[in-house]
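Peer 1: Sequence and predicted structure below; questions after.
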Amino acid sequence: MTVTTVEQFGSPLLEKVFRAPGHAGPEGDIGRWEGIVGDEVWAAEIRRLKELRNAVILAHNYELPEIQDIADHTGDSLALSRIAADTDADVIVFCGVHFMAETAKILSPDKTVLIPDEDAGCSLADSLTAEELAEWKSEHPDALVVSYINTTAAVKGLTDVCCTSSNAVDVVAGLPADREILFGPDQFLGAHVRRQTGRDDIHVWAGECHVHAGISGPELARRAEENPGADLFIHPECGCANSAIYLAGEGVIDPERVHMLSTGEMLDSARVAGEAGRGTVLVATEVGMLHQLRGVAPDVDFAPVNERASCPYMKMITPAALLRCLALGTDEVDVDEDVADKARLAVERMISVGTPGGGE
């Protein structure tokens, strides 16, 4: 057991924090910072330390409920990064996975960016490296590169324009018809874009988020059959996305019930469902999203298509990790200036198209 030490800011709760054995991720066990319960004593200490550092706390929709509740802002990574860039905070504490903190640094180069656990990675971002993208580009020298925002800073730096799940179709549709497109890294979002644009010159990288990929078509069909009146909120990253379109086309599922939505769009649709008095909504995305959905429409029964769809990396941002981060000023995220400049250009091009934020 490794116990942290008290430094400048310190906290009496730090002596309880330790690195625990992990839960299984795609590459083995992932240890987490543990020892703290996210109660009111913890929350008061977080607020005290946040004020001392003049920090803003951002939490992704997939984080633990107590992390979402203590945050100043909760949402998708791009919207949060843009909010942070407009605040007068000196420190951005990004409760999410590593590429999200990198994006915040790219858009706020003069601010200190911290992530409560630097080991909180992302299987989707890891599925396309900068080296792989460079080689792919060399095979298609005249192609334009469109990268999902869920990529590393290094990959963004080799990208012509980024996209979110809500504006990916608009981004690709707006590119010259005589240029090939390299789309990565998510194969399910890429298939959605290819289907919606009708372009046959889109090369799609075979990457995926292991959590979203695990939400399968047969599982969706079973859950839809069990809940014949339920609407379906489906994130385009999911392995069931193509199946949903197929089932709707075959008349197995009412097409009016199928909604392909980003996380931000899910919140908007949840409000509509609440106002319309909908009973049940089946949700195909990471289960952390249910906390936000239930918050905006408490009378709707939001149920996961796959209740096991929980990202072990997102769940590394524990109450103990956030306390340690604010007390010790760790873990800091930085991006090479040259990489950041190139990546910022790709992000800014994306922001000018379609949905600029709230669209992951």
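Peer 2: Alright, I've got the coordinates. Numbers count the residues shown, from 1 in each chain.

Peer 1: From now on I want contacts and neighbour counts done on CA atoms only, so please keep to that.
Peer 2: OK.

Peer 1: and the strand or helix carrying residue 52, how far from the chain's centre?
Peer 2: Assigned by DSSP states H and E, residue 52 belongs to helix 40-53. Mean C-alpha position of helix 40-53 versus that of the full chain (CA atoms, centre = their mean, to the nearest Å) differs by 25 Å.

Peer 1: who does that helix touch, helix- and strand-wise?
Peer 2: helix 319-328 (3 or more CA pairs under 8 Å, 6 or more residues apart in numbering; DSSP states H and E).

Peer 1: for comparison:
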Amino acid sequence: MTAPANLPVPVWRDELEHEYAALAERLEPLVPCLEIPLHLPWIDAINKLKKQRGAVIMAHSYQSPEIFHGVADITGDSLGLAQAAASCDADLIVLCGVHFMAETAKILAPHKTVLIPDREAGCSLASSITAADVRALRAQHPGAPVVSYANTSAAVKAESDAICTSANAVQVVEAMGAPKVIFLPDEFLGRHIAKQTQVEIVLWHGRCEVHERFTAQEVRHVREQFGTKVVAHPECSPEVLAEADFVGSTTAMGKWLAREKPARVAMVTECSMADNLKSQFPQTEFIKPCNLCPHMQRITLQNIYASLRDLRHAIEIPDDVSARARAALERMLAIGRRESV
């Protein structure tokens, strides 16, 4: 990956090999070994600059290992990162993830500066629905509350009654106390919820471009070929979920691995998730029938450094939108967060 224009390239220094020996050992099974000497100068430059800035770097579980392990101070799922943004001491946050995640962090930490290294790091789910679409759905289903998945823009969150994650979606839907709930925007997650509740679910037809590509045939092939356990994210199709040994959020997947300790596992989700869990579960062999998120891959060590150096790209949300979106998020937090088990 080339550096952004006009960005000096950090150069290798022999002392980096000693200073980052433990990190290099951790990264060796996760990234091509020839890349490690290319990553270390950038990692070193970022770590020094974030200290100078008093910044905190947060990375989603789908970020590549050199970011997740190399420069991130806080890692986790989108909601966990947003909550950490609100509670951490730093006033400057670099959010290594996609745009809706940085927005959510800004909503919960409105007085802090939240940067995203690449403003074009989007999400097919978030872009599948607009605030106007939500208002139209309300008109079609009078009185039905709107529960929006975290993978939505600030403007859509502002039109919602409550937000949910894949871990607590059923809990939030049922807490609305209504016979019918509009659920946005992930169709497959919505269908997964509908099987677990008596509440009528009104679906939108958004899909994650990463998870919708998996097929049941691929999952069966992996199981038969490798004799592996299969865990899948609920953004996958119902046919894929039916083939899985466990279905859960990114956080729940990690908890399942810790509990079950499988000899082999295929993680039907974004590829970097498995890469980042390998060092935590060395006893497990990870089979990778996975797909990379093109938006997550837009975040690189180079543009993280540029973001810190130039304080770009700052997330700005109109006050009225932020306040209404925060109310929807706080309603979810009041309901609570329950991980799949």
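Peer 2: Nice, thanks for sending it over. Quick caveat, the model's predicted, so the values are computed rather than measured.

Peer 1: What would you report as the TM-score here?
Peer 2: Overlay of the two chains. TM-score (TM-score structural alignment, normalised by the length of structure 2): 0.87; 314 aligned residues with a CA RMSD of 2.1 Å.

Peer 1: one step back: superposed on structure 2, what's the mean shift for the helix holding residue 52 of structure 1?
Peer 2: Its aligned residues in structure 2 lie a mean 1.3 Å from helix 40-53 of structure 1 after superposition (mean CA distance after the TM-score superposition for structure 1).

Peer 1: Nearest residue to the alignment partner in structure 1 of residue 254 of structure 2 in space, ignoring adjacent ones along the chain?
Peer 2: In structure 1, residue 254 of structure 2 lines up with residue 267, judged by TM-score structural alignment. With CA to CA, 6 or more residues apart in numbering as the criterion, residue 267 of structure 1 has its nearest non-adjacent residue at 5.9 Å, and that residue is residue 293.

Peer 1: Who are the contact partners of the one you found?
Peer 2: 266-267, 270, 302 (CA atoms under 8 Å, 6 or more residues apart in numbering).

Peer 1: Report the separation between it and residue 164 of structure 1.
Peer 2: Distance, residue 293 of structure 1 to residue 164 of structure 1, by CA to CA, to the nearest Å: 20 Å.

Peer 1: Now name the helix or strand holding the residue nearest to residue 267 of structure 1.
Peer 2: helix 289-296.

Peer 1: Please apply the same query to residue 334 of structure 2.
Peer 2: Per DSSP H and E: helix 319-335 holds residue 334 of structure 2.

Peer 1: What residue in structure 2 is paired with the residue nearest to residue 267 of structure 1?
Peer 2: Matched by TM-score structural alignment, residue 293 of structure 1 corresponds to residue 277 in structure 2.

Peer 1: which residue numbers in structure 1 go with the helix holding residue 334 of structure 2?
Peer 2: Per TM-score structural alignment, the counterpart of helix 319-335 of structure 2 in structure 1 is residues 337-353.

Peer 1: And the matching stretch, what's buried?
Peer 2: 339-347, 350-351, 353 (16 or more other CA atoms under 10 Å).

Peer 1: before we move on, the earlier item: what number of residues are in the vicinity of the match of residue 254 of structure 2?
Peer 2: Other residues within reach of residue 267 of structure 1, judged by other CA atoms under 10 Å, total 22.

Peer 1: Assign it to helix, strand or coil.
Peer 2: What DSSP: H, G, I helix; E, B strand; the rest coil gives for residue 267 of structure 1 is helix.

Peer 1: List the contacts of it.
Peer 2: The contact partners of residue 267 of structure 1, taken as CA under 8 Å, 6+ apart, are 292-293, 296.

Peer 1: How about the contacts made by residue 230 of structure 1?
Peer 2: Residue 230 of structure 1 makes contact with 224, 257, 278-282 under the criterion CA under 8 Å, 6+ apart.

Peer 1: Restricted to buried residues, select those in PyMOL.
Peer 2: Entered in PyMOL, the line below selects the buried ones among these, by 16+ other CA under 10 Å:
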select buried, resi 224+257+278+280+281+282
